[in-house]
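>>> next one to model:
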Amino acid sequence: MPVRTSPTARQLRLGGELRRMRERAGLTSTEAGRRLGTNQAQISNIEASRFGVSPERVRAMARNYSCSDDALVNALIGMTGERKRGWWEEYRGILPAGLLDLAELEHHATSLRSAYVAHLPGLLQTAEHAREIFRQVVPPLSPPEVEHRVSHRIKRQSVLYRDKPMPYTAIVHEAALRMRFGGPSIAARQLEHMLEMTDHDDIRVVVIPFDAGSFPGSGQSILYAAGPVPQLDTVHLDTEHGSELLDAEAQLERYRIVLNRMENVALSKSASRDLIHGIAQSLKGE
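Sure, this is the predicted structure:
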């Protein structure tokens, strides 16, 4: 089996979950290898995602690690196999790997929940709004690089147009609604697009108004992607130095609490729509 030189975040997650399963069983990699009829190096390579792993091997590991959580085992089996060429693979070598990992994370999620303070959700952006944002990247991107990022962002939105819609909740601060990227006309069209998207039953946009005061999570953008089982949930943080993926249970619980508290201070979906509509109308009148 060829050694992987650049495993994806999803492949790394599979290896990490197999390592956690072994550690919960109180086994060293040497002991695990002995039980599975292999060696310590093979176990370490699988857990580091340098080697792929078959569904049969995952079942054998779960059996030897005394894991009786069938839902988790089946979810891990669904992550096996070599890299499947999703649409994001056409951007490999063109865009940062973190953007491809984000697209893959969203594609495999069962639901999404995000929070933004200074920007609007990428999954709800228009191409012209996204283009204005990418023109502000430091160091500057070339025009072709800007267009690659815009097309990647728009293709990510396909998760909202599936035959079986995926639930998506976006918590947005009023500050983000009033940012005028590209000027009043582009900003107004962006807000109108968001309103159109919230006509879908599975898409919720709730707004934290200025008068809500302080709240946790105000300093970063957060995406909480639910996996097929809670143990495979993932938090994606978007920062100036790149993206970060978190999956430790304590981290997941922390961001569940943060998002709950943010949503608790937000307006209802109906009141949020009214606020977005009012800002859009004021922009069109300028």
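>>> from now on I want contacts and neighbour counts done on CA atoms only, so please keep to that.
Will do.
>>> is Leu100 in contact with Glu90, as I believe?
No. Leu100 is beyond contact range of Glu90, at 9.5 Å (criterion: Cα atoms under 8 Å).
>>> between those two, which has more neighbouring residues?
The neighbour count for Leu100 versus Glu90, taken as other Cα atoms under 10 Å, is higher for Leu100 (22 against 12).
>>> who's in contact with that one?
Residues near Leu100 by Cα atoms under 8 Å, 6 or more residues apart in numbering: Trp88, Glu89, Tyr91, Arg92.
>>> same thing but at 7 Å, please
By Cα atoms under 7 Å, 6 or more residues apart in numbering, the residues touching Leu100 are Trp88.
>>> would you verify that it is located in a helix?
Yes. Under DSSP: H, G, I helix; E, B strand; the rest coil, Leu100 falls within a helix.
>>> so how far is Ala32 from it?
33 Å (Cα to Cα, to the nearest Å).
>>> run through the strands of the chain in chain order.
With DSSP state E applied, the chain shows strands at 111-116, 168-173, 203-208, 221-226, 234-239, 242-246, listed in chain order.
>>> and of these, who's closest to Leu72?
For the strands of the chain, the distance to Leu72 is smallest for strand 221-226, at 13.3 Å, taking Cα to Cα.
>>> how distant is the closest one from the center of its chain?
5 Å (Cα atoms, centre = their mean, to the nearest Å).
>>> can you list the residues that contact that strand?
So strand 221-226 is in contact with 106, 109-116, 233-238, going by Cα under 7 Å, 6+ apart.
>>> one more to put side by side:
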Amino acid sequence: MPVRSSATARQLRLGAELRKLRERAGVSSTEAGRLLGTNQAQISNLEAARIGVSADRVRALARNYDCSDQALIDALVAMTGERKRGWWEEYRESLPVGLTDLAELEHHATALRVAQVINIPGLLQTVDYAREIFREAVPPLLPHDIEFRVSHRIKRQAILYREAPPPYTAVIHEAALRMQFGGRSVAKSQLDHIVTMSERDNVTIVVIPFEGKAFPSAGHGIDYFQGPVRQLDTALIDTADNGSLIDAAAQLDRCRLVLDRMEHVALRPDPSRDLIHNIAKAL
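Below is the predicted model of the structure:
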């Protein structure tokens, strides 16, 4: 297979999981190449996602590594093949790679959990609210770059409307609900939109009120993407540089615990909806 000029987060994850299987089996890359009828360089390229890998080769590698977890093998097989051009590919050359990888992760997730303290989660933002967020970017974005990013953010939201949408749970702090980005009119429309979204069967929105208890990681937003098997879960921790992807088991365990504790101190869905509605009415 030809060497890729770049790899997506999903392709990099596949290579990393193949490396984990090999290392758990105690097999060197040289021995792995011999067992597969190739060489060490080919194995290194597969694991670094510099080249693609076929479904048959994934199954062969799993056999060579004595992996008996069929659910994991099937999930890895589903990640193989040449890159299928999702809608986000049209943005890959124009946006930071983290944003296009985010859209791809959302598209393939079986369930999503997010937590935000200052901003409304991206999948729940209105066009006007998103535009105001991007207008405050540092360094400043040109007008056409702002509109490009707004377009990308709104297209991401299609996953919540598709025929079999993934379950989506958002924990939002009251502080984010009271921020008036773009003024009262934009803020009210944004809150009304959240109330409408909260009524969808696949969407759960809960609010941590100002009088709520303390919770961990209060300063960071979290996006958690559930994979077809737990080993393939991924988390994104918000940073000023578009976020940091996490896939180590211990770190994922910590992210799940943080989200669990944030949900525990939040209001239940109905009181949360009432609070959002009341904030909107006061604007």
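>>> report the TM-score for the pair.
Superposed pair, TM-score by TM-score structural alignment, normalised by the length of the second structure: 0.99. Supporting alignment: 283 aligned residues with a Cα RMSD of 0.7 Å.
>>> Ala175 is in contact with Asn119 of the second structure, correct?
No. The pair Asn119 of the second structure and Ala175 does not pass the contact test of Cα atoms under 7 Å, sitting 8.4 Å apart.
>>> between those two, which is the more surrounded one?
Asn119 (20 against 16).
>>> what's the neighbour count on the spatially closest residue to the more buried one that is not a sequence neighbour?
Leaving aside its chain neighbours, Asn119 of the second structure sits nearest to Ala176 (5.0 Å; criterion: Cα to Cα, 6 or more residues apart in numbering). By the measure other Cα under 10 Å, the count of residues near Ala176 of the second structure is 17.
>>> OK, contacts around Ala176 of the second structure?
With Cα under 7 Å, 6+ apart, Ala176 of the second structure has these contacts: Val117, Ile118, Asn119, Ile120.
>>> rerun at 10 Å
Ala176 of the second structure makes contact with Gln116, Val117, Ile118, Asn119, Ile120, Pro121, Val207, Ile208, according to Cα atoms under 10 Å, 6 or more residues apart in numbering.
>>> chain neighbours aside, what residue packs nearest to the third one?
Same thing as Ile118 of the second structure. Ala176 (4.3 Å).
>>> for the first structure, which segments count as helices?
Taking DSSP state H as the test, the helices found in the first structure are 9-24, 29-35, 40-47, 55-64, 70-77, 97-108, 127-134, 143-156, 174-177, 184-197, 249-265, 269-284.
>>> JSON lines please, covering these and showing distance to Ala225 of the first structure.
Formatted as JSON lines, these follow (distance: least, Cα to Cα, whole Å):
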{"stretch": "helix 9-24", "distance to Ala225 of the first structure": "12"}
{"stretch": "helix 29-35", "distance to Ala225 of the first structure": "30"}
{"stretch": "helix 40-47", "distance to Ala225 of the first structure": "22"}
{"stretch": "helix 55-64", "distance to Ala225 of the first structure": "23"}
{"stretch": "helix 70-77", "distance to Ala225 of the first structure": "15"}
{"stretch": "helix 97-108", "distance to Ala225 of the first structure": "7"}
{"stretch": "helix 127-134", "distance to Ala225 of the first structure": "22"}
{"stretch": "helix 143-156", "distance to Ala225 of the first structure": "14"}
{"stretch": "helix 174-177", "distance to Ala225 of the first structure": "22"}
{"stretch": "helix 184-197", "distance to Ala225 of the first structure": "19"}
{"stretch": "helix 249-265", "distance to Ala225 of the first structure": "10"}
{"stretch": "helix 269-284", "distance to Ala225 of the first structure": "21"}
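>>> out of these, nearest to Asp163 of the first structure?
With Cα to Cα, the closest approach to Asp163 of the first structure among those belongs to helix 97-108: 13.5 Å.
>>> surely Lys269 of the first structure and Val207 touch.
Yes. Lys269 of the first structure lies in contact with Val207 (Cα atoms under 10 Å); the separation is 7.8 Å.
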